[in-house]
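Novice: model this:
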Amino acid sequence: MPIAFFAVIAALLYLAAAGLQLAHLVQRQRHLSRPVLGMAIVALICHAVVTWDALVVNEGVTFGIYKVLALSFLAVNIACIAALLRRPLQNLLVGLLPLSALSIVVASLGPNTSAARDHIEPGMLMHIGSSIVAYSILTLAAGQAALLALQDRQLRNRNMLGITRALPPLQLMESMLFELVWVGVAALTLSILSGMIFMENMFAQHLVHKTILSIFAWLLFSVLLWGRYRLGWRSQTAVRFTLSGFFLLLLAFYGSKLVLELVLS
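Specialist: From the prediction side, this is the model:
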């Protein structure tokens, strides 16, 4: 069966699930419906097939920017669906799933922009894996922060829209945000430490920007958690720190690959 079939099925199911979840959000339905979850899981399986085919080539494994984009959204989706077992994060699917559909299309049609590696050391696998986990969790945190900002602003203005009324209470939204940040920072810490241990030089010319931006992002998230614990930071302060840290992490994760693989090449 051609890989394009799995890509099309995954993209269509992602879009259908996002549209259905948006309809539920407009109708102020606070619970995740089984059709949305079912379509998302089937799409996730097809997404995994497409990602595997994109990453694994005859010469080994390639981590080009288009392929990593699909891998990143695969990890974000897995993290989101796993988190749904404990927390009502289903509203994040409205934005996440269409972007996932786009990543699959790009991974399927985009060219290879990075040379394949025939062997990856276990230490490097730990670094790569923890980096992807950290990025996926903190992506969810950024999405949660955006929803929290919207909800907080409308509560202050006493002008609640229909979509905002379907969100969980503000205190629960804040609690879910900080839970995501805690897990994300733990994974990011492991990523930075494993990079220092197993990489020859994290401050080499082609890695220095990624390393510095990742460390600054880690510092921002860590200050946020300290401020929450010691000073009781909430709402807008949490939103600003989370979105700023995620922006730095986004630049670290994709910025260097974008320049090296698409601009300089």
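Novice: all contacts plus neighbour counts: C-alpha atoms, from now on.
Specialist: OK.
Novice: What are the buried residues along stretch 111-130?
Specialist: 112-114, 116, 124, 126-127, 129-130 (16 or more other CA atoms under 10 Å).
Novice: Could you do stretch 142-158 as well?
Specialist: Quick answer for stretch 142-158 (16+ other CA under 10 Å): 142-149, 151-152.
Novice: one more to line up against the first:
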Amino acid sequence: MISLPLVYTILALIAYTTGFWYSFMHLLAKREPNRWFIGVILSIGLLLHGYILEHDMLTTHGVNYDVFNLMSFTSGLMLLLSAVYSTYRPVIALNLLGIPVAATGLIFGFAFSHPDQFTEEHSLGLDIHIILSLSAYAVLLMATIQAVLMWFQDRELKKKQKRLWVNLLPPFQVMESLLFDMLITGFVVLTIALGFGFFTVDSFLAQHLAHKTVFSLISWVVYGVLLIGHFKFGWRGQKAIRFTLIGFSLLAVGFIGSKFILEMILGK
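Specialist: Have a look, this model is predicted:
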């Protein structure tokens, strides 16, 4: 018997595939895609994606933080934000990156997550802190990918012949504006996540979170300095790209590095 989550997964993938090919064919032909159609088809895919996540992550014992569930959550959030940003900025082309990422995360989450494993009981405040932290990482990862695209775009624009993928991208100034939209969103969410962490985590040292907290705070400062520099001193271009990459590198070292040391080296 076919399960309902499987049906929803297939329908979500159909919606994602439809949105991708519709956008790609229109942009390739240099025609403006219908924003309403893109919005509706991606909304259907994301709603189905959200239902599957709710089914996989929310259990009677607590939130299931299986790594594949987290992949599905972050990839879906990235596409959601990409779709939201494209409603007020001419960046529909970036959904061509967000849709495959969300589809891949959905497939991995449905196929490989373990509903009976990796479930931990936390207080509501700590669960909110974890979800906000993951959301901040997802948004700032988007900003990092955006910064890398801008770096390649800037380099290609200086050449006489531009590659096809560069022609599909929005103008550099639009890409830069979107980068700061992402940075502002990520900075706000990271600020709230850190605030929840200080009030909900009993002991950072006992829970081996000191190093992760230090790197997160340094990263928060880097992003804060960049945003102040942008709005007060007009920082942009390559300086914004460098700060963005440095900020996320610190986050990655704090999060991924600490998990590697604790689990692989210390066995905790």
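Novice: circling back: which of the buried residues of stretch 111-130 of the first structure sits closest to residue 196 of the first structure?
Specialist: residue 127 (9.3 Å; CA to CA).
Novice: a strand runs through that closest one, doesn't it?
Specialist: No - assignment of residue 127 of the first structure by DSSP: H, G, I helix; E, B strand; the rest coil gives helix, placing it outside any strand.
Novice: Would you mind finding the match for residue 88 of the second structure in the first structure?
Specialist: By TM-score structural alignment, residue 88 of the second structure lines up with residue 86 in the first structure.
Novice: Okay, and the nearest residue to residue 10 of the first structure once chain neighbours are set aside sits in which element?
Specialist: Nearest residue to residue 10 of the first structure, sequence neighbours excluded (CA to CA, 6 or more residues apart in numbering): residue 43, at 4.2 Å. Residue 43 of the first structure belongs to helix 34-55 when assigned by DSSP states H and E.
Novice: all strands for the stretch 51-200 of the first structure, in order.
Specialist: 56-57, 60-61 (DSSP state E, counting those that start in this stretch).
Novice: Average offset of the first one relative to the second structure?
Specialist: Spelled out, it's strand 56-57 of the first structure. By mean CA distance after the TM-score superposition for the first structure, the fitted strand 56-57 of the first structure averages 2.0 Å away from its aligned residues in the second structure.
Novice: what stretch of the second structure does that strand fall on?
Specialist: Strand 56-57 of the first structure corresponds to residues 58-59 in the second structure, going by TM-score structural alignment.
Novice: Identify the residues contacting the matching stretch?
Specialist: Identification of contacts with stretch 58-59 of the second structure by CA atoms under 8 Å, 6 or more residues apart in numbering yields residue 64.
Novice: swap in stretch 158-177 of the first structure?
Specialist: So stretch 158-177 of the first structure is contacted by 25-30, 87-88, 91, 141, 144-145, 148, 150-152, 154, 234-235 (CA under 8 Å, 6+ apart).
Novice: ok, now with 6 Å
Specialist: 25-26, 28, 30, 141, 144, 151, 154 (CA atoms under 6 Å, 6 or more residues apart in numbering).
Novice: Stretch 5-17 of the first structure too?
Specialist: Against stretch 5-17 of the first structure from outside (CA under 6 Å, 6+ apart): 36, 39, 43, 46-47, 97-98, 101.
Novice: same thing with stretch 91-111 of the second structure?
Specialist: By CA under 6 Å, 6+ apart, stretch 91-111 of the second structure touches 20, 68-69, 71-72, 75-76, 79, 86, 170.
Novice: quick revisit: and the match of residue 88 of the second structure, how close does it get to residue 185 of the first structure?
Specialist: 19 Å (CA to CA, to the nearest Å).
Novice: So those two - more neighbours on which side?
Specialist: Remark: of residue 86 of the first structure and residue 185, residue 185 carries more neighbours, 22 against 9, as counted by other CA atoms under 10 Å.
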